[in-house]
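*Asks:* Let me see the structure of the following:
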Amino acid sequence: MAAAAVLLVAPAAVACGDDSGGGGESDPPKPSAAKSTKDVPSDDATATATTTGSAPTDPAVAEKQVKKNWEKFFDPAVSMKEKEAVLENGPKMRAVLKSFSGDERGKQVGAQVDKVGFTSATEADVTYALTLKGATALPDASGTSVNQDDTWKVSVKTLCALVKLSGNESPGPGC
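*Replies:* Below is the predicted model:
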């Protein structure tokens, strides 16, 4: 099942965005060993959190937005436009989203965020489980979220790392 979840992003590899996408020079996120049992809050994900210093001004509000937007991005019922709004450089990554959403397996994928840890006022480490048809396919995965335009978004770096997990070592410009 994990292999099937990883393979769902393979069609996205060819159209991974343009050269101005983020995260091309740093190491991609790796699955982590730790797993939290925290519940996912049901509060509104559109609330913004002002950021200053090494963490958001209101970490609780920011954490809720990270979780909600992360799960929205991986929700098969969410429209392309909504997914684009919660992906770093969303408009520039439109081709990846179209490919991802057009794949039959992509329509069966979800994510459950377990933990959010802020590393700066505009970045957070996210521990999550990727699911396929509701069953956990990639547990304890880790990625990053970035605050862009006062919205916490799934990072391009995370999406590109998933594409690379599919076996495509050269996913294309932007990755």
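
*Asks:* rest of the way, CA atoms for contacts and neighbours
*Replies:* Will do.

*Asks:* quick one: secondary structure of the nearest residue to residue 165 once chain neighbours are set aside?
*Replies:* When the adjacent residues along the chain are set aside, residue 165 lies closest to residue 6, with 6.1 Å between them (Cα to Cα, 6 or more residues apart in numbering). Here residue 6 is recorded as helix under DSSP: H, G, I helix; E, B strand; the rest coil.

*Asks:* roughly how far apart are residue 6 and residue 157?
*Replies:* 15 Å (Cα to Cα, to the nearest Å).

*Asks:* can you check residue 3 too?
*Replies:* Shown here: residue 3 relative to residue 157, a distance of 20 Å by Cα to Cα.

*Asks:* show me where the protein has helices.
*Replies:* Using DSSP state H, the helices of the chain run over 2-7, 59-73, 80-85, 94-102, 156-165.

*Asks:* Now do the contacts for the residue nearest to the spatial centre of the chain.
*Replies:* What sits nearest the mean C-alpha location of the chain, by Cα atoms, centre = their mean, is residue 154, with 3.6 Å. Taking Cα atoms under 8 Å, 6 or more residues apart in numbering, we find residue 154 in contact with 69, 70, 73, 86, 87, 88, 144, 145, 146.

*Asks:* Also this sequence, please, to line up against the first:
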Amino acid sequence: MRLTSLRQTVVACCLVALTGTSIVGCSSSGDSASPTTSAAASAATSAAAKSDSTSSAADTKAVTDTYVTFFDGKTPAATRAGLVEKGAAFQQALDGMAVNPQATGTSVTVAEVKLSDTSHADVKYTLLLNGTPVLPDQSGQAVKDAGQWKVAAATFCALLAIQSGGQTTAC
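*Replies:* Model prediction:
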């Protein structure tokens, strides 16, 4: 998964390098690349890397915020439905959790978010009940749906399966 992000960065750098080479190859002088052309290519590479880094940081924050809000037992069911992939299918389960006193004490801490690509991420998290870890070091996923990061349906289904002994209608 990390390789995909690395591969995208390498491809972006190669495209910038190829663009710089094409510009130099089309020049009328027989000299090698001028410092100005090399500096422009270097600046473009740095800008692309900075853009990827900024995007990654923003996506990591968005995924973390989604997980924290979704797993907060005090978040209204309707809001939670908007934060999980295929939320309408889970509405009944989310409504049931909203009135369950034990479920209202849940929260989550996110330890790590690794972007697989622009619309998928792997998430390491710990589910808490009244501040006490009950499911530590879990692996989950997030998906970007219509421009918004959401908890992947598969992640929520895995937790519902634990809660209901594997009998879930939405999954």
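
*Asks:* between residue 3 and residue 157 of structure 1, who's got more neighbours?
*Replies:* Regarding residue 3 of structure 1 and residue 157, a neighbour count based on other Cα atoms under 10 Å identifies residue 157 as having more, with 25 against 11.

*Asks:* Which residue of structure 2 is paired with that one in the alignment?
*Replies:* Residue mapping for residue 157 of structure 1 onto structure 2 gives residue 154, with TM-score structural alignment as the criterion.

*Asks:* Trace residue 146 of structure 1 over to structure 2, please.
*Replies:* Checking TM-score structural alignment: residue 146 of structure 1 goes with residue 143.

*Asks:* Revised request: answer the last question for residue 130 of structure 1.
*Replies:* Counting by TM-score structural alignment, the partner of residue 130 of structure 1 is residue 127.

*Asks:* Name the nearest residue to that match, sequence neighbours excluded.
*Replies:* In space, residue 127 of structure 2 is closest to residue 108, 4.6 Å off (Cα to Cα, 6+ apart).

*Asks:* Looks like the one you found contacts residue 125 (just checking).
*Replies:* Yes - at 6.7 Å, residue 108 of structure 2 counts as touching residue 125 under the criterion of Cα atoms under 8 Å.

*Asks:* quick one, which of these two is more surrounded?
*Replies:* Per other Cα under 10 Å, whichever of residue 108 of structure 2 and residue 125 has more neighbours is residue 108, with 24 against 21.

*Asks:* Looking at structure 1, name the residue matched to that one.
*Replies:* Per TM-score structural alignment, residue 108 of structure 2 is aligned with residue 111.

*Asks:* show me what contacts that match?
*Replies:* Neighbours of residue 111 of structure 1 in contact, by Cα under 8 Å, 6+ apart: 70, 71, 74, 75, 128, 129, 130, 131.

*Asks:* between those, which is nearest residue 96 of structure 1?
*Replies:* residue 74 (13.1 Å; Cα to Cα).
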